[in-house]
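> predicted model follows, preceded by the sequence.
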Amino acid sequence: MTLDVTAPARPRTMRLRADASRNRERIVNAACEAIVEYGPDVPLDEVARRAGVGNATLYRHFSDRGELIRQVALAVMRRITQRAEALAEEPDPFGALERFVFQAAEERVGALCPMVSDTFDGHDPEVAQATESLQRATTALMTRAQDAGQLRTDVAVGDLMVALTQLTRPLPGVCAIGFDRFVQRHLQLFLDGLRAPARSTLEGTAATLEDLKGCHK
């Protein structure tokens, strides 16, 4: 009988891949927190320290700062999309939209927005796919609320994202830590303004994510 001497290698390979995947996830999460706190120029040594990995491990996964920032932004977009999709069948459409807004705010999209606009390549297929998925999931939440007569009909996903990013962005000279107490109040004020029946007439047309892309060109 011939023994297969390569058989034990498969579990070890799987463990190594799992470890690498966990390290990568830890680095991305640590980078997100550090960038929100210190900005995109945070030392990568600090990111590695927060992730609990060595510098060599960080550079093995991310060749440079730009690629790390790109992956942070993509991870945030995907998590926000997942949050929207998870709320798609909630019985109260406007309540689901409210929960989505506050959950998205937890991802610090306002603090990350300037970094994203400076780093992202709009022609990047991965970026395009993440953007499309986010728009589709968010639009579905808004459409349900509009169909239920709970959300004013003269707004679109771009309007929501503009408000979300602006209201969760720390003011110049204001520390990002502790800023959440203002964010919650202002987001609730914004959401109250979205309810139907509308108490005002908005100028212009509803904004889409495509409209927002044009602002960065």
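Nice, thanks for sending it over.
> CA only for contacts and neighbour counts going forward, please
OK.
> what about Arg15, distance to Arg22?
Applying Cα to Cα, to the nearest Å, the value for Arg15 to Arg22 is 11 Å.
> in the host helix or strand of Ala163, what's buried?
Assessed by DSSP states H and E, Ala163 sits inside helix 157-167. By neighbour count with 16 or more other Cα atoms under 10 Å, helix 157-167 contains the buried residues Val157, Gly158, Asp159, Leu160, Met161, Ala163, Leu164, Thr165, Gln166, Leu167.
> let me have those residues in TSV, extended by distance to Glu106.
Converted to TSV, those look like this (distance: Cα to Cα, whole Å):
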residue	distance to Glu106
Val157	18
Gly158	19
Asp159	19
Leu160	15
Met161	14
Ala163	14
Leu164	11
Thr165	11
Gln166	14
Leu167	12
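> got another, please set it beside the one above:
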Amino acid sequence: MRADAQRNYDRIVTAAADAIAHDGADASLEDIARRAGVGSATLHRHFPNRAALLEAVFHERIENVCGRARELTAGDDPYAALLAWLRELGAYVTTTRGLAASLLDGPHHSDACTVMLTSAGEELLLRAAAAGKVRADVSMTDLVTLVNAISLATEHSGPGETQRLLALALEGITPPGA
């Protein structure tokens, strides 16, 4: 990418992050372009649709959440590590306005972010399942969808409500008698 194109890209992502923090994932693309000091055509040249822009805004943050999954994999209790990561994911998604909606937005959802999260948590899930602490029919896709759905439902209630509902839901992933 040329230097001027990279600067425009960076300015658009920064302006989008600010707009999304204030207005949510449905922030006006025209307003984002204006905040970035570029024209609408420049924004659309870099980001052909809203999903691509959201993915760019959330990508680095999602990488940090994924890094946390890798850190937790080193722990001694695989079930506690999985639950800790899912709670952290829930808190993060709840406090990042628009992320849950973008991850759950049907056919236009953020595939790359969802794949990153699913891949990052997979080792945690496999270790917890191998320890007999998670039902065999539970997938990481199920868990990421569950966390995102709860986060979306509680986005305006705050992280406390997210954690309460997440704890309630996660009781259902353990096999009977575990």
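Cool, the structure landed. The structure displayed is predicted, hence computed values, not measured ones.
> what's the helix holding Ala163 of the first structure packed up against?
Judged by 3 or more Cα pairs under 8 Å, 6 or more residues apart in numbering; DSSP states H and E, the packing partners of helix 157-167 of the first structure are helix 109-119, helix 125-147, helix 180-194, helix 209-215.
> what's the third one aligned against in the second structure?
This points to helix 180-194 of the first structure. The alignment of helix 180-194 of the first structure onto the second structure (TM-score structural alignment) covers residues 159-173.
> residues contacting the residue nearest to His59 of the second structure when sequence neighbours are not counted?
If the residues on either side of it in the chain are set aside, His59 of the second structure comes closest to Cys113, at 6.4 Å by Cα to Cα, 6 or more residues apart in numbering. By Cα atoms under 8 Å, 6 or more residues apart in numbering, the contact list for Cys113 of the second structure reads Glu55, Phe58, His59, Ile62, Leu103.
> just the buried residues from those, in ChimeraX please.
To isolate the buried ones among these in ChimeraX, judged by 16+ other Cα under 10 Å, type:
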select :55,58,62,103
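> just the contacts of Cys113 of the second structure: which are in helices?
Among the contacts of Cys113 of the second structure, the ones falling in helices (DSSP state H) are Glu55, Phe58, His59, Ile62, Leu103.
> I'd like the residues you listed as a markdown table, with distance to Thr95 of the second structure appended.
Output for these, formatted as a markdown table (distance: Cα to Cα, whole Å):
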| residue | distance to Thr95 of the second structure |
| --- | --- |
| Glu55 | 17 |
| Phe58 | 12 |
| His59 | 16 |
| Ile62 | 13 |
| Leu103 | 14 |
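> remind me, longest helix of the first structure?
helix 9-38.
> just want the angle from that helix to helix 109-119.
Put simply, helix 9-38 of the first structure runs at 100 degrees to helix 109-119, going by axes from the mean of the first three to the mean of the last three Cα atoms, to 10 degrees.
> what helices or strands is helix 9-38 of the first structure leaning on?
Helix 9-38 of the first structure packs on helix 44-51, helix 55-61, helix 65-86, helix 109-119, going by 3+ Cα pairs under 8 Å, 6+ apart.
> list the buried residues of the helix or strand following the longest one.
Scanning forward in sequence from helix 65-86 of the first structure by DSSP H and E, the next helix or strand is helix 93-105. Buried residues in helix 93-105 of the first structure, counting neighbours by 16+ other Cα under 10 Å, are found at Pro93, Phe94, Ala96, Leu97, Glu98, Phe100, Val101, Phe102, Ala104, Ala105.
> show residues contacting helix 93-105 of the first structure.
With contact meaning Cα under 8 Å, 6+ apart, helix 93-105 of the first structure is reached by 80, 83-84, 87-88, 90, 141-142, 144-145, 148, 150-151, 164, 168, 184, 187, 191.
> which ones are touching the residue positioned nearest the centre of the first structure?
The residue lying closest to the centre of the first structure (Cα atoms, centre = their mean) is Val76, at 2.8 Å. Residues counted as contacts of Val76 of the first structure (Cα under 8 Å, 6+ apart) are Glu107, Val109.
> contacts only, for Leu68 of the first structure.
Val28, Ala31, Phe62.
> the second one and Val47 touch, don't they?
Yes - with contact defined as Cα atoms under 8 Å, Ala31 of the first structure reaches Val47; the gap is 5.3 Å.
> doesn't Ala176 of the first structure fall inside a helix?
No - counting by DSSP: H, G, I helix; E, B strand; the rest coil, Ala176 of the first structure is not part of a helix but coil.
> what's the burial count for it?
18 (other Cα atoms under 10 Å).
> again, but for Ile173 of the second structure
The burial count for Ile173 of the second structure: 17, using other Cα under 10 Å.
> would you mind finding the match for Glu71 of the second structure in the first structure?
In the first structure, the residue paired with Glu71 of the second structure is Ala86, using TM-score structural alignment.
> now its match: how far from Val162 of the first structure?
In this view, Ala86 of the first structure and Val162 of the first structure are 22 Å apart by Cα to Cα.
> likewise Val36 of the first structure?
Applying Cα to Cα, the value for Val36 of the first structure to Val162 of the first structure is 18 Å.
> and if you look at Ala140 of the first structure?
Ala140 of the first structure is 17 Å from Val162 of the first structure, by Cα to Cα.
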